[in-house]
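Colleague: I would like the atomic coordinates for the input below:
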Amino acid sequence: MSNGSGRLLLDTNVLVYAHDPRNRRKQELALTVLDRAIATERATVSAQNLSEFFVVVTQRLPERLEVRAALRQVEHFAASCRVLEVTALVVLEACRGVQVHGLSFWDAQIWAAARLDQTTYVLTEDAEHGRSVEGVTFLDPFGPRFDARAVDLRA
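Modeller: The predicted structure follows:
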């Protein structure tokens, strides 16, 4: 997919829920989304997501991962997913996303990385499901309106 069409940027909450047993439903959904996105070679993450994941699972979860285990997961994501760098251009585009579209900065930085990469979808619970901003559509994989068939993630 040279134009990025169909790629899925998996936000930090998807990565974290896959490792957080407190909400079994969200954990199962996150694992399914991760597995299908990786299996179809459409999984994308930003370097920001990898950093946030490491901090959350080692410092903020009640059942924290050991640093070594968290590092292994980050290595797995880095090897299994397309990783988008956070460059000066991404930061500048994020600032524009805040100004023009009213996004919070960290969400804007994820959006900017996806937009500049021509990634079609951002899977996150942190944005309005179905909202499209300059060619990037936000989908909540944990919400009632999420349809895995719409992004070809069905088993």
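
Colleague: can we go C-alpha only for contacts and neighbour counts from here?
Modeller: Noted.

Colleague: who are the contact partners of E134?
Modeller: R115 (Cα atoms under 8 Å, 6 or more residues apart in numbering).

Colleague: show me where this structure has strands.
Modeller: Applying DSSP state E to the chain gives strands spanning 8-10, 43-46, 82-84, 121-123, 132-133, 136-139.

Colleague: now these as CSV including mean neighbour count and distance to A69?
Modeller: Compiled in CSV, these are given as follows (neighbours: other Cα atoms under 10 Å; distance: least, Cα to Cα, whole Å):
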stretch, mean neighbour count, distance to A69
strand 8-10, 28, 20
strand 43-46, 24, 19
strand 82-84, 19, 20
strand 121-123, 25, 24
strand 132-133, 14, 35
strand 136-139, 22, 29
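
Colleague: turn the ones you listed into CSV, columns for distance to D147.
Modeller: CSV is the format used below for the strands of the chain (distance: least, Cα to Cα, whole Å):
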stretch, distance to D147
strand 8-10, 14
strand 43-46, 17
strand 82-84, 23
strand 121-123, 12
strand 132-133, 16
strand 136-139, 9
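
Colleague: one more, so I can put them side by side:
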Amino acid sequence: MPGVKVFVDTNVLLYIHDRKNPDKRERARAWLEILALQDRAQINLQVLNELTYVFLRKKWFDSPTIAFAIVDQFAAFGDRPLDQADVECARTLHMKTAYSWWDCLLLASAIELKCRYFLSEDLHDGHAIEGLTIVNPFLHRAGDILPL
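Modeller: The predicted structure follows:
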């Protein structure tokens, strides 16, 4: 599956900097390393904003400047804003699923970006919707899902 794109949910990026859960931190890092090396990771502006919000609200770093610098590094995976097509798709997804509105916006963006997988701990592992399959990174290793 060359070129298979994987949309990365905010929670996976947060775990990379989680000091309280080293097992999840290492699993999230392993996934991100492979996705970055293979140029498969995708995110959007919503993910970057959610990440910034949590970093600042929980004061994970000594300075907001550090939080902003980390978020800026993740922007290499994408910073596409939501558009009306995403909103329309999210509405359809919301009507079909029990997912929150915010999750539906991310799923819609992943679909618009033509991702095959959606990496998230928060949604139903294995659920396939509109050609997108949700993968819990703490239940699967990247090598189980993607050819390495």
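
Colleague: TM between them?
Modeller: The TM-score (TM-score structural alignment, normalised by the length of structure 2) is 0.90; 148 aligned residues with a Cα RMSD of 2.0 Å.

Colleague: rewinding a little: ok, which of the strands of structure 1 comes nearest A94 of structure 1?
Modeller: strand 132-133 (12.1 Å; Cα to Cα).

Colleague: now the closest one on structure 2. Mean distance?
Modeller: With the two structures superposed, strand 132-133 of structure 1 lies on average 0.4 Å from its match in structure 2, counting by mean Cα distance after the TM-score superposition for structure 1.

Colleague: so that strand corresponds to what in structure 2?
Modeller: Under TM-score structural alignment, strand 132-133 of structure 1 corresponds to residues 128-129 of structure 2.

Colleague: now the alignment partner in structure 1 of Q38 of structure 2: how far from L153 of structure 1?
Modeller: Here Q38 of structure 2 is matched to T40 in structure 1, going by TM-score structural alignment. Distance, T40 of structure 1 to L153 of structure 1, using Cα to Cα, to the nearest Å: 8 Å.

Colleague: comparing these two, which residue is more hemmed in?
Modeller: Neighbour totals were compared for T40 of structure 1 and L153, and L153 leads with 17 against 11 (other Cα atoms under 10 Å).

Colleague: find the nearest non-adjacent residue to that one, please.
Modeller: Among residues not flanking L153 of structure 1 along the chain, R36 sits closest, at 5.7 Å (Cα to Cα, 6 or more residues apart in numbering).

Colleague: can you get me a residue count around that neighbour?
Modeller: R36 of structure 1 has 18 neighbouring residues, counting by other Cα under 10 Å.

Colleague: that one contacts A148, correct?
Modeller: No. Taking contacts as Cα atoms under 8 Å, R36 of structure 1 lies outside contact range of A148: 9.8 Å.

Colleague: what residues are shared contacts of those two?
Modeller: Contact criterion Cα under 8 Å, 6+ apart; residues shared by R36 of structure 1 and A148: R154.

Colleague: counterpart of V91 of structure 1 in structure 2?
Modeller: In structure 2, V91 of structure 1 lands on V87 (TM-score structural alignment).

Colleague: what's the neighbour count on its match?
Modeller: 17.

Colleague: cool, the one 10 residues further on as well?
Modeller: A count of nearby residues for T97 of structure 2, using other Cα under 10 Å, gives 10.

Colleague: and the counterpart of it in structure 1, what does it touch?
Modeller: By TM-score structural alignment, T97 of structure 2 lines up with H101 in structure 1. Counting by Cα under 8 Å, 6+ apart, H101 of structure 1 touches V133.

Colleague: N49 of structure 1 too?
Modeller: Shown in contact with N49 of structure 1 (Cα under 8 Å, 6+ apart): 11-12.

Colleague: how about it, what's its partner in structure 2?
Modeller: Matched by TM-score structural alignment, N49 of structure 1 corresponds to V47 in structure 2.
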